[in-house]
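In: Next comes the sequence, and after it the predicted model I'd like to discuss.
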Amino acid sequence: MSVLNLPVFSCSLDPASRSRDLAFMSSELLRRQGHRSEVVDLTEYELPAFDNAQVFESTSFTALHEIISGADGVVLAFPIYNWAPAATVKSLIEATGATGQDGRRSAWFDKVVTFVCAAGLPHSYMAAAAMGQSLMLDFKCMINPYTAYISERDWEGSNELEAGRADHLAKTLRVHAELSELLADRTYSSEWEI
């Protein structure tokens, strides 16, 4: 087994975020498998709203683009608001996924991507489907078919997951690492293409 670079992005701006807790749990599970995994907390980056112009001058854009580009796989941990992923995760993808002038290239091409979602209720478990489809079709990402969807009902106490959900989170991240390793030696490289 090779040591992979598998960052986990905490995509919530809420100071009491459950998805941030899940990001740290996810990173720890990946490190226990022997991989490099840092939590990239978007509260520390102040990424400007995507405007397809000034955002590219931001030091936050440069740093986040570099982290994603250098990753073997990416975990996105985010809250579900109004039956959809939080706007912060979409803004991250829009900025670091943009390709344009001056040799700018999307950081997302051919990445293995896993979703770890925090939600209030268990009903919106398919909320990330459209985002997964976009990553797959636009950037030829491999979307992990295992999504860790954790609702408020799945927590025991302040920061312990119910055993079944903890097991599912662990399995989701084992699959993430395995897919990332299997695809590390892919023979192709994708660009914008339909």
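Out: Sure, I can see it.
In: From now on I want contacts and neighbour counts done on CA atoms only, so please keep to that.
Out: Will do.
In: dump the residue contacts of Val40.
Out: 7-10 (Cα atoms under 8 Å, 6 or more residues apart in numbering).
In: need the next SSE after whatever helix or strand it lives in, C-terminal direction.
Out: Applying DSSP states H and E as the criterion places Val40 in strand 39-41. Elements were assigned by DSSP H and E; along the chain past strand 39-41, the next helix or strand is helix 59-69.
In: Alongside the first one, take a look at this:
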Amino acid sequence: MRHVTLIATSLDTSSKSQLLARHAATLLAERGIAHTLLDLRDSPELAEPLKQATHVIFAVPIYNYDVNAAAKQVIEDHGDALEGKTVGFLCQAGGQRSYMSILSFANALMLDFRCWIVPRFVYATGNDFDGDTPGENIRHRVAELVDSLLKGTP
């Protein structure tokens, strides 16, 4: 049985990557897919949800052309629990120029933990949101990511 664990890694109270994670969780619920949303602001326990997961989505902020330190800490502490899982990414950044920033993080997951990386990811900036709601284009792209993730099998 498929179980998707979403890890929202931003610690910011007004995080847009958190909004992307919540939108993806809504789509999974609408599709009847078992899922767990872990918000690192209040979910210190990751080991068990990651063990149960067949698929993982990281929702990450991009800072200075890289994922945030909290996302890196997840793979430092729980990389073994990610081994062999299918992984997708929801990224939120301040500008358009760092859209390839997720690649070093994806490479670490792929090479160190043999994760299957979904070749489609979402990259959004503040302009892609209508207040606290992802805009139509981003909602569509999140749906495409969820569909691609669920097609992938470890």
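Out: Perfect, I can see it now. These numbers come from a predicted model, not from an experiment.
In: From the contacts of Val40 of structure 1, pick the one nearest Gln33 of structure 1.
Out: Of all these, Pro7 has the smallest distance to Gln33 of structure 1: 13.5 Å, by Cα to Cα.
In: Can you tell me what that closest one aligns to in structure 2?
Out: Alignment note: Pro7 of structure 1 maps to Thr5 in structure 2; criterion TM-score structural alignment.
In: Can you give the contact residues for the longest helix seen in structure 1?
Out: In structure 1, with assignment by DSSP state H, the single longest helix is helix 163-183. Helix 163-183 of structure 1 has contacts (Cα under 8 Å, 6+ apart) with 1-2, 4, 6, 26, 29-30, 33, 72-73, 111-114, 144, 146-148, 150, 154.
In: how about the strand holding Val40 of structure 1, aligned to which bit of structure 2?
Out: Aligning strand 39-41 of structure 1 against structure 2 (TM-score structural alignment) gives residues 37-39.
In: ok, and the spatially most central residue of structure 1, which helix or strand is that part of?
Out: The centroid of structure 1 falls nearest to Leu76 when counting by Cα atoms, centre = their mean (1.7 Å). Assigned by DSSP H and E, Leu76 of structure 1 belongs to strand 73-81.
In: And the strand holding Val40 of structure 1 against structure 2, how far off on average?
Out: Taken over the aligned residues, the distance from strand 39-41 of structure 1 to structure 2 averages 0.7 Å (mean Cα distance after the TM-score superposition for structure 1).
In: In ChimeraX, how would I select just the buried ones from the contacts of helix 163-183 of structure 1?
Out: Typed into ChimeraX, the line below selects the buried ones among those, using 16 or more other Cα atoms under 10 Å:
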select :4,6,26,29,30,72,73,111,112,113,114,144,146,147,148,150,154
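In: Of the contacts of helix 163-183 of structure 1, which belong to helices?
Out: Per DSSP H, these map to helices at 26, 29-30.
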